[in-house]
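Asker: Below is the sequence, then the predicted model.
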Amino acid sequence: MLTVDQQVVVIDRRPTLAPPKTRASVRNVPIPAVLADALAEYIDRHKPEDVLFRTTRGNLVRRDYFNADVLKPAIFSAGVPVDMTFHDLRHTFASTALAEGVPISEVSRWPGHESITTTVDLYGHLVPEASERARTALDHAFAAALRLT
């Protein structure tokens, strides 16, 4: 799990650490084993004192720096559409989790949505099979109950 409990904000043109915007923004987000392993190796090699990543000059990473110097080169190297944004990664994460059957109530917490309604509004169309799963679950429950009588 990755804990989100700080963010970089710019005050007087200087990046500084601050708490996230809302109570819901403080959260634990599951990460795949391959990422956990890569982060553990990075931490072991670099031994960061407070935050995982800084610029080459040792500053906190601002969004504009990250987009220009980290994300865009990675997008180019990966061969994905060049208009992809960091926010698209959030959508991919949530969409993939829902496609794999993770309950929307769980997925709702991970992007830091204040309400499950936000998640349903954004991603509800990705779980149309939920009705079929509910019907199947009810069929199994009633079939089991009928066998007991």
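Answerer: Here it is on my side, so go on.
Asker: going forward, measure contacts between C-alpha atoms and count neighbours the same way
Answerer: Fine.
Asker: show me where this structure has helices.
Answerer: Residue ranges of the helices in the chain, as given by DSSP state H, are 33-46, 63-65, 72-78, 86-99, 104-109, 116-123, 130-148.
Asker: what about versus this one:
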Amino acid sequence: MDDIDVDAGVLHVRRQLKKVHNRLVFALPKGEKERDVPLLQHLAKRLQAHLDEFPARPVTLPWGNPDEPESDRETEERAPQTHKLVVTAAWGGPVRRDSWNERYWKSALVAAGIIPVHPESHPTAIRRQVLKFVPSREHGFHALRHTFASVMLDARENPEAVSSWLGHADASITLRIYGHMLPAADGRGRDAMDAWFEADS
């Protein structure tokens, strides 16, 4: 919760949930570095409404590695940390990525008509919402990240800023993946050069 600054419109990305040896730990975000990303006002309102109904819950996990430490240094480095999570499982613990994808994300995609239920899903399973889904890699939860980057670049946001928000090592990676989303030239550069020459004349 201390990572959400509604007043400043910023999300502080300081850690992630990561699966190591089939156990969950807290770890540094992508690229092993913290970063700040813009918090949209629309999202801030939805987030606040969610928290009003489902308050964040404290979750304690090891840092980086769940294995038993073998030295004082490892004991210190892997010391458990407690952080309040906005989304938790019904029992109050962290939600695993595969569980989130299967039970919530893909079910929502089915409800929206984006992906179909697998034809082998049994009617009883459908009623209980224990579904099989047609494989849809392009519709995974990671697609939201691509959507964010694409919308930002299409709106002519600075590629360096978008790269920083995504946690890429540099903007060249961002442009290699999303460069096709940049709008075609529309005369802005020409107008800028004309204005530059006019100012000098």
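Answerer: Arrived safely. Just so we're clear, the structure is a prediction, and the values are computed from it rather than from any experiment.
Asker: returning to what we had before: take the helices of the first structure and lay them out in a markdown table including distance to Pro19 of the first structure and mean neighbour count.
Answerer: Below are the helices of the first structure laid out as a markdown table (distance: least, Cα to Cα, whole Å; neighbours: other Cα atoms under 10 Å):
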| stretch | distance to Pro19 of the first structure | mean neighbour count |
| --- | --- | --- |
| helix 33-46 | 22 | 11 |
| helix 63-65 | 16 | 13 |
| helix 72-78 | 27 | 13 |
| helix 86-99 | 20 | 14 |
| helix 104-109 | 17 | 18 |
| helix 116-123 | 22 | 14 |
| helix 130-148 | 36 | 11 |
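Asker: right, so of these, which gets closest to Val26 of the first structure?
Answerer: Shortest separation from Val26 of the first structure across these is recorded for helix 104-109, at 9.3 Å, computed as Cα to Cα.
Asker: what's the mean distance for the closest one versus the second structure?
Answerer: Superposing on the second structure and averaging over aligned pairs (mean Cα distance after the TM-score superposition for the first structure), helix 104-109 of the first structure comes out at 1.0 Å.
Asker: In the second structure, what stretch matches that helix?
Answerer: Matched against the second structure by TM-score structural alignment, helix 104-109 of the first structure falls on residues 159-164.
Asker: leaving aside the residues next to it on the chain, what's closest to the most centrally placed residue in the second structure?
Answerer: Most central residue of the second structure, judged by C-alpha distance to the mean C-alpha position with Cα atoms, centre = their mean, is Arg145 at 5.9 Å. Here the nearest residue to Arg145 of the second structure in space, its sequence neighbours aside, is Leu166; by Cα to Cα, 6 or more residues apart in numbering that works out to 7.9 Å.
Asker: So what's the residue count around that neighbour?
Answerer: If you count neighbours by other Cα atoms under 10 Å, Leu166 of the second structure ends up with 20.
Asker: Look up how far Ala56 of the second structure lies from it.
Answerer: To Ala56 of the second structure, Leu166 of the second structure is 25 Å away according to Cα to Cα, to the nearest Å.
Asker: and if you look at Met152 of the second structure?
Answerer: Between Met152 of the second structure and Ala56 of the second structure the distance is 29 Å, computed by Cα to Cα.
Asker: ditto for Ala125 of the second structure
Answerer: If you measure Ala125 of the second structure against Ala56 of the second structure using Cα to Cα, the figure is 31 Å.
Asker: likewise Ser164 of the second structure?
Answerer: Counting by Cα to Cα, the gap from Ser164 of the second structure to Ala56 of the second structure is 27 Å.
Asker: How about Pro183 of the second structure?
Answerer: Computed as Cα to Cα, the Pro183 of the second structure to Ala56 of the second structure distance reads 40 Å.
Asker: the more surrounded of the two?
Answerer: For Pro183 of the second structure versus Ala56, neighbours defined as other Cα under 10 Å are more numerous around Ala56 (17 against 11).
Asker: Now do the same contact list for the more buried one.
Answerer: By Cα atoms under 8 Å, 6 or more residues apart in numbering, the contact set of Ala56 of the second structure is 1, 84-88.
Asker: between those residues, which has the most around it?
Answerer: Neighbour counts for the contacts of Ala56 of the second structure (other Cα under 10 Å) peak at Thr88, which has 18 neighbours.
Asker: The closest residue in space to Pro159 of the second structure that isn't next to it in sequence and Trp165 of the second structure, how far apart?
Answerer: If the residues on either side of it in the chain are set aside, Pro159 of the second structure comes closest to Ala171, at 6.1 Å by Cα to Cα, 6+ apart. The spacing between Ala171 of the second structure and Trp165 of the second structure, counted by Cα to Cα, is 11 Å.
Asker: No more questions from me, cheers.
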